[in-house]
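this one's structure only:
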């Protein structure tokens, strides 16, 4: 079991490290640079080359059954769910076979709406303490469940 973190712009790296360490689970931070490698022996830092979706492809090529992926990237989430991994967004929302298709369709729709109206602003809400708390709870539950199944 490995916890893969899509680390570029991930707001819950420290929280994920705490939970993974408590469960003695390996964690891999994947980014294209700009993050400080932690001293924790359970945490590996992987720096991939610059380029579109390089970190996503690295994670998707490795994550599978029994692994947990933390990402906000819906296409990456869809690939990982298809590979059998458990996927959590940083706000604690689980992406599963039952909902990842809908999330992908919504993402594509929002992209099209933004492209059609160049004056449309982001519209997303800020990451909150409640999101962080939900993530911690969700990761704790997922790791307990995965360890119990193993």
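Looks like it arrived, so ask away. What you see is a predicted model; the values in this text were computed from it and never measured.

only C-alpha atoms for contact and neighbour calcs from this point on.
OK.

pretty sure residue 75 sits in a helix.
Yes - membership of residue 75 in a helix is supported by DSSP: H, G, I helix; E, B strand; the rest coil.

how much space between it and residue 108?
To residue 108, residue 75 is 10 Å away according to Cα to Cα, to the nearest Å.

tell me which of the two has more neighbours.
Each of residue 75 and residue 108 has its neighbours counted (other Cα atoms under 10 Å); residue 75 has more, 19 against 14.

what sits against that one?
The contact partners of residue 75, by Cα atoms under 8 Å, 6 or more residues apart in numbering, come to residue 104.

for residue 103, see how far away it is.
For residue 75 relative to residue 103 (Cα to Cα), the value is 9 Å.

also residue 16?
23 Å.

who has more neighbours out of these two?
residue 16 (21 against 17).

which of the helices or strands spans the more buried one?
Of the helices and strands defined by DSSP states H and E, residue 16 is found in helix 13-22.

other SSEs contacting that helix?
On a contact count with 3 or more Cα pairs under 8 Å, 6 or more residues apart in numbering; DSSP states H and E, helix 13-22 meets strand 26-31, helix 129-149.

buried stuff in that helix?
Neighbour counts using 16 or more other Cα atoms under 10 Å place 13, 15-17, 19-21 of helix 13-22 among the buried residues.

nearest to residue 118 among the residues you listed?
For those, the minimum distance to residue 118 (Cα to Cα) is 32.5 Å, reached by residue 13.

okay, now the one to match up with it:
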């Protein structure tokens, strides 16, 4: 089992939870981000940097994911690819992506893209709250246990 993290937009607090929980079970997460988001080396994590192309991180994750892996991402399209490959996906806010919820999420993404393309604006995501982080930790730990058999 691998833990792959879409690290471009992943909050630092979420990265910290991923590292702390994976160390407990002897795993090293894989953080994938574009070189536009280059940062210091993450301890207890493997880093992969890809080109600045808009979908480069998603493609790198999709090419590496296997059944039983866990992917941390806020991207609905990537979550759909991951689920199609037999892996699990969780958002930075702790929402577990499921096949029955993705069509609605992808439609929402499509509508917002049309609004932006026509010159409209919409609110971005709210700041990560303490409740979001607690939900992420609880659901991420549950995923780890279910996939690793702890």
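On my side now, so go ahead. Note that the structure is a prediction, hence the values are computed from the model and not measured.

deepest of the helices and strands packed on helix 13-22 of structure 1, which one?
Looking across the helices and strands packed on helix 13-22 of structure 1 with neighbours counted as mean count of other Cα atoms under 10 Å, the highest average goes to strand 26-31: a mean of 22.

quick one, what contacts the residue nearest the centre of structure 2?
By Cα atoms, centre = their mean, structure 2 has its centre lying nearest to residue 73, at 1.6 Å. The contact partners of residue 73 of structure 2, by Cα under 8 Å, 6+ apart, come to 5-7, 10, 79, 89-92.

residue in structure 1 matching it?
Matched to structure 1 by TM-score structural alignment, residue 73 of structure 2 sits across from residue 71.

ok, its match to residue 15 of structure 1 distance?
Distance of residue 71 of structure 1 to residue 15 of structure 1, given as Cα to Cα: 14 Å.

now which residue in structure 1 aligns to residue 93 of structure 2?
So residue 93 of structure 2 corresponds to residue 91, using TM-score structural alignment.

now for the closest residue to that match other than its chain neighbours: which residues touch it?
Nearest residue to residue 91 of structure 1 in three dimensions, chain neighbours excluded: residue 131, at 4.3 Å (Cα to Cα, 6 or more residues apart in numbering). Listed by Cα under 8 Å, 6+ apart, the contact set of residue 131 of structure 1 reads 90-92.

follow-up on the earlier one: would you mind measuring from the residue nearest to the centre of structure 2 to residue 114 of structure 2?
Distance, residue 73 of structure 2 to residue 114 of structure 2, by Cα to Cα: 22 Å.

repeat for residue 123 of structure 2
Applying Cα to Cα to residue 123 of structure 2 and residue 114 of structure 2 gives a distance of 14 Å.

so what corresponds to residue 109 of structure 2 in structure 1?
When structure 1 is aligned by TM-score structural alignment, the residue opposite residue 109 of structure 2 is residue 107.

have a look at how far, on average, the helix or strand containing its match is from structure 2.
Element membership for residue 107 of structure 1, per DSSP H and E: helix 100-116. Compared with structure 2 after fitting, helix 100-116 of structure 1 has a mean deviation of 1.9 Å; criterion: mean Cα distance after the TM-score superposition for structure 1.

what is that helix packed up against?
Checked by 3+ Cα pairs under 8 Å, 6+ apart, helix 100-116 of structure 1 has helix 74-82 packed alongside it.

return the mean post-superposition distance for the helix it packs on against structure 2.
Mean deviation of helix 74-82 of structure 1 from its aligned counterpart in structure 2 after superposition (mean Cα distance after the TM-score superposition for structure 1): 0.8 Å.

that helix versus helix 100-116: what angle between them?
170 degrees (axes from the mean of the first three to the mean of the last three Cα atoms, to 10 degrees).

beyond helix 74-82 of structure 1, next helix or strand please.
Going down the chain from helix 74-82 of structure 1, the next helix or strand is strand 86-88, by DSSP H and E.

mean shift of that following strand relative to structure 2?
Mean for strand 86-88 of structure 1 is 0.2 Å (mean Cα distance after the TM-score superposition for structure 1).

which strands and helices sit next to that strand?
strand 68-70, helix 74-82, strand 94-95, helix 129-149.
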